[in-house]
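J.: Pasted the sequence and its predicted model underneath.
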Amino acid sequence: MSAHRFSTHRFVPQGPLTGRIRVPGDKSISHRALMFASLAIGETLIDGLLEGEDVHATARAMQQMGARIEKDEAGRWRVHGVGVGGLLEPAVPLEMGNSGTSTRLLMGLLASHGFQASFTGDASLSARPMARVIAPLSQMGASFTARGGDRLPILMEGAHPAVPITYRLPVASAQVKSAVLLAALNTPGITTVIEPVPTRDHTERMLSAFGVDVTIGEDNTEDGDGARTIAIHGPCDMTPCTLTVPGDPSSAAFFAVAALLVPGSDLVIENVGLNPTRDGIFRVLRAMGGSIEELECREVGGEPVADLRVRHSALKGVEVDSAIAPSMIDEFPVLFVAAALAEGRTVTSGLEELRVKESDRLATMAAALSAVGAGVEERADGLVIEGSAGRPLAGGGPVATRLDHRIAMSMAVAGLASTDGVAIDDAAPIATSFPGFLKLLARAAQ
């Protein structure tokens, strides 16, 4: 792996955010679109695919295993799949870059194929634990050799045939759920995942679009407490289709918070995916007093979509129910920025998962916000933030982003709502999920 070159950047107060913008396609859906299209026999057309580094890592991996993936002159992606069970053993390690989603989903996908595959990644990804995925996939028959037991690089020996299992998620995780369901596609018999807390359901929705019979129900056993069950009877056949990827709500969240915080802002963010398992950030911002209006509500590719009109608002601190965390787990860093300028105290809890993202997002955001003048208390499972009641943050920096794209973009928003601007130590990781972020932010704030 080559040494990372840091790219410092300073974000300063600008004018109000106005006009209409469109954020890139949803990253979670883009990953799945490429993987599932590679498993269908025939050609799938994909519009709106996110073209960040993380999604490119998925595309390269699927190409290494036999899928043909190309972009046509109209900007659509054409994927010629090889069928479930038709993937080829990769001749070289699958380089995942910074993409935890690519890694965990591909580990699941390949766990039921009878060949070896090795996974490598950058320094940030290589520090992230993979035990939550390794545990159920090992029960299905796959074996793993990993640095430190659960860190990249990882060598996986897939099982063929794999063993169907019933797996109850010990913690809410859409990636773990999806890894098991993807392994089930090439596993004879019924594999069931039980999730006590609902998580992102993009996998279930998209598998159905590709012709897979996904059975959704409730666990009504004595200890089931009505938990959600998702079952797949493998092996499955997948049929090609035409997909449109809605705008990424995680990307939209940065602009929504910026518009709420910068006086005079009145911004429309077009084509935002509002899957109920992903829209928690907008619900919480509304509860804080944020003016976020849904326009032109519609359905795109099986996913609910709307244009969001966001206007500057006086926010109030709230206690965020931990039950909403799975629907906005990636958006907490930018929520912390909104809380830093709200009136009163915002309390978050149940966020232990943020300790093992691209960085320890609780510690990193606590340090970053404290460095630019916010009042922050770090707890084991969340942050408590004393808001400024709308007064700009002092600013400063450069703050450490720990190679984490969401930390970098969140502190960029903090810079817009500061007196002296906020410098971050590295803007380069933003390209992993939002390549055009800097240009779009500058355009919206003209």
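T.: Nice, I can see it. Residues are numbered from 1 along each chain as shown.
J.: When you work out contacts or count neighbours from here on, use the C-alpha atoms and nothing else.
T.: Will do.
J.: Am I right that Arg298 is in a strand?
T.: Yes - under DSSP: H, G, I helix; E, B strand; the rest coil, Arg298 sits within a strand.
J.: Please compare the first structure with the one that follows:
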Amino acid sequence: MGSYTFTSSAPLKGRLRVPGDKSISHRALMFAGLAVGESRIAGLLEGEDVLATAAAMRQLGARIVREDDGTWRVNGAGLGSLIEPRAALDMGNSGTSTRLMMGLLASHGLTATFIGDASLSGRPMNRVIEPLSQMGASFEASAGGTLPCMLRGASPAVPVTYRLPVASAQVKSAVLLAGLNTPGITRVIEPIATRDHTERMLRGFGANLEVSEENGERVIAIHGEADLKPMDVTVPGDPSSAAFFLVAASIVPGSDLVVENVGLNPTRAGIVTVLKQMGADIKELDPREVGGEPVADLRVRHAPLKGIEVDPAIVPSMVDEFPVLFVAAAMAEGTTTTTGLEELRVKESDRISVMAAALTAAGARVEEHEDGLTIHGTGGEPLRGTSNARVKTHLDHRIAMSMAVAGLASRDGVEIDDTDPIATSFPTFMQMLESAAQ
């Protein structure tokens, strides 16, 4: 598709359902692939990243079939019975599945090589290589701990107690997955709580997992050599995908939109909390629990937003939503400050500097700091970009979608240099935006 200009929008109305949660989709395929027996998965996100996970699990011996009605049937290979992949595992653009899969394979006595696209191949894997090496796995990575990377699993691996040096659900999950096939008890100590999809779903699949608190820190213990049982999973809608529509309906006058079936896991739904603090009109309809995860339909209506100081403690629960939050801040009245966002500099792009440049091109007033942005909002006035406001997305899907939302509230439109990366996480984004603004 290439470049595309997003222009001021009619009010967003009606009901829509965003794709399934990416984090939960990856885990559902992996854990079902480790169980003995058949699991069924409904609502799976069918983006390129998740399909890369499905392809990798097939190479390890799981049988995975998509039915015509969109449900996926997975017959697991069984924990400890994975087969050595004949070819390299191509993880595409997915950092999540690469790090989780490294954990999964670290306690199996086989060798696997991980490769990925140009963007993933620039992302460091040292933070999972370090604890998995302590458990006995060995790695031959490219310079800087990047892909291509060859892993030799340990059988048996050694249980460890690992204290996370940085808040990272991916590192925590990698160690817990390695612990699944390791004799004894593997523990992860988490100074700051991160998203807990792995713990919730592993319990659902029958793993023996305990969560306790010691000295104000979470300690997660997994009992190794587990037998995972198959289960049926319904994947909730991805709060990261819903965030674009929550912000869009908040900033486009006259909007009244319902986003159905949104996962509201407290470790993920920080964006809803922060938007409400800014004055967004978001109501939770029919709150319910699906497969251990809290879910609701969200009704969002246009409302004047106010700038706030975002509490850095909420960062882990919305780390991927900051690009679109910056757009909301650019339209708010007053100043929004964000801190504690160093993690954003090592995502698919350096999201702090890329968003600072993109918003400036679109006409926002932004100051960049080492660990965040200060944004002076327009008070609801349309963004007045230069007439040739062309945004460089640096192949980052979240930058592309965030700046698309900014275009809906701009005077002259916002041109995105490349919309193709959106397909990695949200293939139907453009159609949904169009149908809501009819």
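T.: That came through, no problem. Everything quoted here is computed from the prediction, not taken from an experiment.
J.: For the first structure, which segments count as helices?
T.: Using DSSP state H, the helices of the first structure run over 27-39, 53-64, 100-111, 123-126, 131-139, 174-184, 202-209, 249-261, 280-287, 332-340, 361-371, 405-416, 437-444.
J.: Look up how far Leu298 of the second structure lies from Glu381 of the second structure.
T.: To Leu298 of the second structure, Glu381 of the second structure is 25 Å away according to C-alpha to C-alpha, to the nearest Å.
J.: Compare the helices of the first structure and report which one is nearest to Val84 of the first structure.
T.: Closest to Val84 of the first structure of these, according to C-alpha to C-alpha: helix 27-39, at 4.9 Å.
J.: Run through the neighbouring helices and strands of the closest one.
T.: strand 41-47, helix 53-64, strand 77-82, helix 100-111, helix 202-209 (3 or more C-alpha pairs under 8 Å, 6 or more residues apart in numbering; DSSP states H and E).
J.: To Ile324 of the first structure, which of the helices of the first structure lies closest?
T.: Counting by C-alpha to C-alpha, Ile324 of the first structure lies closest to helix 280-287 out of these; the figure is 6.2 Å.
J.: quick one: that closest one aligns where in the second structure?
T.: Aligned by TM-score structural alignment, helix 280-287 of the first structure falls on residues 270-277 of the second structure.
J.: List the neighbours of the matching stretch that are in contact with it.
T.: With C-alpha atoms under 8 Å, 6 or more residues apart in numbering as the test, stretch 270-277 of the second structure has contacts from 243, 247, 282, 308, 310, 314-315, 317-318, 321, 325.
J.: if we can go back for a sec, more crowded one of Glu381 and Leu298 of the second structure?
T.: When Glu381 of the second structure and Leu298 are compared on other C-alpha atoms under 10 Å, the one with more neighbours turns out to be Leu298, at 24 against 15.
J.: Tell me the spacing between the counterpart of Ile375 of the second structure in the first structure and Gly158 of the first structure.
T.: Taking TM-score structural alignment, the alignment pairs Ile375 of the second structure with Ile385 from the first structure. Ile385 of the first structure sits at a distance of 46 Å from Gly158 of the first structure (criterion: C-alpha to C-alpha).
J.: where's the residue mapped onto Ile422 of the second structure from the first structure relative to Thr364 of the first structure, distance?
T.: Using TM-score structural alignment as the criterion, the counterpart of Ile422 of the second structure in the first structure is Ile430. Distance of Ile430 of the first structure to Thr364 of the first structure, computed by C-alpha to C-alpha: 16 Å.
J.: and if you look at Phe119 of the first structure?
T.: Here Phe119 of the first structure is placed at a distance of 27 Å from Thr364 of the first structure (C-alpha to C-alpha).
J.: cool, Ala184 of the first structure as well?
T.: For Ala184 of the first structure relative to Thr364 of the first structure (C-alpha to C-alpha), the value is 37 Å.
J.: Against Ala249 of the second structure, how distant is the closest residue to Gly380 of the second structure other than its chain neighbours?
T.: Excluding its sequence neighbours, the residue lying closest to Gly380 of the second structure (C-alpha to C-alpha, 6 or more residues apart in numbering) is Met331, at 4.9 Å. Met331 of the second structure sits at a distance of 12 Å from Ala249 of the second structure (criterion: C-alpha to C-alpha).
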